[in-house]
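*Asks:* need a structure here:
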Amino acid sequence: MLLTLHHLPMTTACTLLWLTAAWLSSSQTKPGPSAPAAFEPTALPAKAARTAAFVPTGWLLERQVSGDLNGDKRADPVLVLIERPSTTAPEARRERAVVVLLADAAGQLQRVAASGRVLYGSGGPDPLISADKMPEIKVENGMLVVRHLSGTEQNLEFTHRFAYDTGSKKMRLASEEQIKSNRQTLDTTIRSSDYLAGKQRTERVYRDPADPDGRRQLTSRKDATLPKAPKRYLEDVDVRKITADSGIK
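*Replies:* Coordinates of the predicted model:
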């Protein structure tokens, strides 16, 4: 026979109702054990003597590159962080973050940039197709260079270059290059924006529609002047928004 609350004593029924409500409330308000650790740049120290101080709880140092970013001939560390793997779902998506530091003469490291949006994560929907499934990041010619390559039917490659801005003491977005290509049609569009010079160039390589064999390719080029706009910094770049806006598949 199926028992309902009507078949139970009043005190027992009330107790069961109270326990059920408490369980539902706790399950809705408390995160599970595998909840991701949000990256909070403001929680990082402004200055410290060791790079380990800039790795927050719940994160690991995945990679470190160095180079002179402010022209003082000192090696400035750039940290690539990744979330610690979940004990219950080790293959689940893990976010990445980047922290840019400047080394001074006293041996201290000053944080000048930090963001959890400028790099693709590991696992999940991020369609990285690089050999090590990781964005390319390096210091080249005094700039921080971040490059992503992703896509399936279409390829999207975008490269951001950041330069240290002495006025704001932050990493300014100096230039951006986006290359979209279709593997089937071989149609490729390259858009290069130089924010320091205020110039933009768009180039396109595509098949000649008049060629029945589809072997001949045509090219077009357009130069433009960028409208004046406020400076953008490393924290303003959101790679997932860029990918979504590109419309690649």
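
*Asks:* Going by C-alpha atoms from here, please, whenever you check contacts or count neighbours.
*Replies:* Will do.

*Asks:* So which other helices or strands are in contact with whichever helix or strand residue 100 is part of?
*Replies:* Here residue 100 sits within strand 96-103, counting by DSSP states H and E. If you count contacts as 3 or more Cα pairs under 8 Å, 6 or more residues apart in numbering; DSSP states H and E, strand 96-103 packs onto strand 76-83, strand 109-115.

*Asks:* if you set the cut-off to 10 Å instead, what comes out?
*Replies:* Helices and strands touching strand 96-103, by 3 or more Cα pairs under 10 Å, 6 or more residues apart in numbering; DSSP states H and E, are strand 47-48, strand 59-67, strand 76-83, strand 109-115.

*Asks:* Select, out of the ones you listed, the one closest to residue 23.
*Replies:* The minimum distance between residue 23 and these falls on strand 76-83, with 29.5 Å, by Cα to Cα.

*Asks:* Could you list every helix and strand that the closest one packs against?
*Replies:* Applying 3+ Cα pairs under 10 Å, 6+ apart, we find strand 76-83 packed against strand 59-67, strand 96-103, strand 109-115, strand 136-140.

*Asks:* how about this one, so we can line them up?
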Amino acid sequence: MREKGVAPILLRGRAALLSLALFFLSSISAENIPGLDPAFPPKLIPETHSILRAASGDLNGDGMADQILVIANNKEQKSGDINESWRELRIYLRQKGKNAWKPVLENERAVLCRNCGGMMGDPLGDLRIENGTFLIQHSGGSRWRWAYTHRFRWQQGGWALIGETSESYDAMNSESRVKDHNLITGKYHLDTEKDGKKTRKVGYEKKGLKFLRNFDIYKEMEE
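*Replies:* Model (predicted):
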């Protein structure tokens, strides 16, 4: 005969252990995200979303480490439809006080979708803060590979696009093209290689400043 009350107690015990295990797993997964400040409060991220990339560093010169995130709705991981797979770039500035973070920018067009890299897979590369600027990298393609690096800096009341590097090359031979453009001065270097011949062109192409709040990576790639 089974002792009355033992089974429910065991089930409750197992449930408690499972909950505890899930708690530790979620804590470990959050702490193991490279670039995520351990003090960043998870409540600022919707429960329906996951963090794909994180970068921590001083963005506004106040000596405190700010936070940049790329987040995606969990449905994005299952969808191949560009209209259902937006990834969102968010910027949080650290405020004085315990765990005080101010969300200052959200952009759903700054990061390419999971399937936008072609046969190379997810195009999202590095997200990094350095010397008061931050950069976002993408790459993809098939035989003809491509890569983009966009660099932003706070100026004139917004995060301005100050630099752009576009690269493309044929994976089957030495043909390649690399353009590094300083969007503040307008100066660019264009390096090409074809049939073993390397050339470099230096020129000036001044454009009006673009700001992250209206930045659209999809349109940038079409230009």
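
*Asks:* Could I get the TM-score for this pair?
*Replies:* The TM-score (TM-score structural alignment, normalised by the length of the second structure) is 0.70; 180 aligned residues with a Cα RMSD of 2.6 Å.

*Asks:* tell me, the strand holding residue 100 of the first structure lands on which residues of the second structure?
*Replies:* Counting by TM-score structural alignment, strand 96-103 of the first structure falls onto residues 87-94 of the second structure.

*Asks:* With stretch 171-191 of the first structure instead?
*Replies:* The aligned range for stretch 171-191 of the first structure is 159-179, by TM-score structural alignment.

*Asks:* Do me a favour and get the end-to-end distance for the matching stretch?
*Replies:* Terminal residues of stretch 159-179 of the second structure lie 22 Å apart, using Cα to Cα, to the nearest Å.

*Asks:* which residue is nearest the centroid of the second structure?
*Replies:* Central residue of the second structure (Cα atoms, centre = their mean): residue 70, 4.3 Å from the mean position.

*Asks:* quick one: contacts for the residue lying closest to it once chain neighbours are set aside?
*Replies:* Leaving aside its chain neighbours, residue 70 of the second structure sits nearest to residue 89 (4.6 Å; criterion: Cα to Cα, 6 or more residues apart in numbering). By Cα atoms under 10 Å, 6 or more residues apart in numbering, the contact list for residue 89 of the second structure reads 52-54, 68-72, 105-111, 136, 212.

*Asks:* next one: residue 100 of the second structure
*Replies:* For residue 100 of the second structure, the contact set (Cα under 10 Å, 6+ apart) comprises 39-41, 92-94.

*Asks:* One more: residue 145 of the first structure?
*Replies:* So residue 145 of the first structure contacts 136-139, 159-163, 175-176 (Cα under 10 Å, 6+ apart).

*Asks:* top helix in the first structure by residue count?
*Replies:* In the first structure, with assignment by DSSP state H, the single longest helix is helix 10-29.

*Asks:* which residues in the second structure does it align to?
*Replies:* By TM-score structural alignment, helix 10-29 of the first structure lines up with nothing in the second structure.

*Asks:* Tell me, how many residues neighbour the alignment partner in the second structure of residue 201 of the first structure?
*Replies:* Matched by TM-score structural alignment, residue 201 of the first structure corresponds to residue 189 in the second structure. Counted by other Cα atoms under 10 Å, the residues lying close to residue 189 of the second structure total 16.

*Asks:* helix, strand or coil for residue 189 of the second structure?
*Replies:* strand (DSSP: H, G, I helix; E, B strand; the rest coil).

*Asks:* Tell me which residues touch the spatially closest residue to it that is not a sequence neighbour, please.
*Replies:* With Cα to Cα, 6+ apart as the criterion, residue 189 of the second structure has its nearest non-adjacent residue at 4.7 Å, and that residue is residue 202. Applying Cα under 10 Å, 6+ apart to residue 202 of the second structure gives the contacts 179-181, 187-191.
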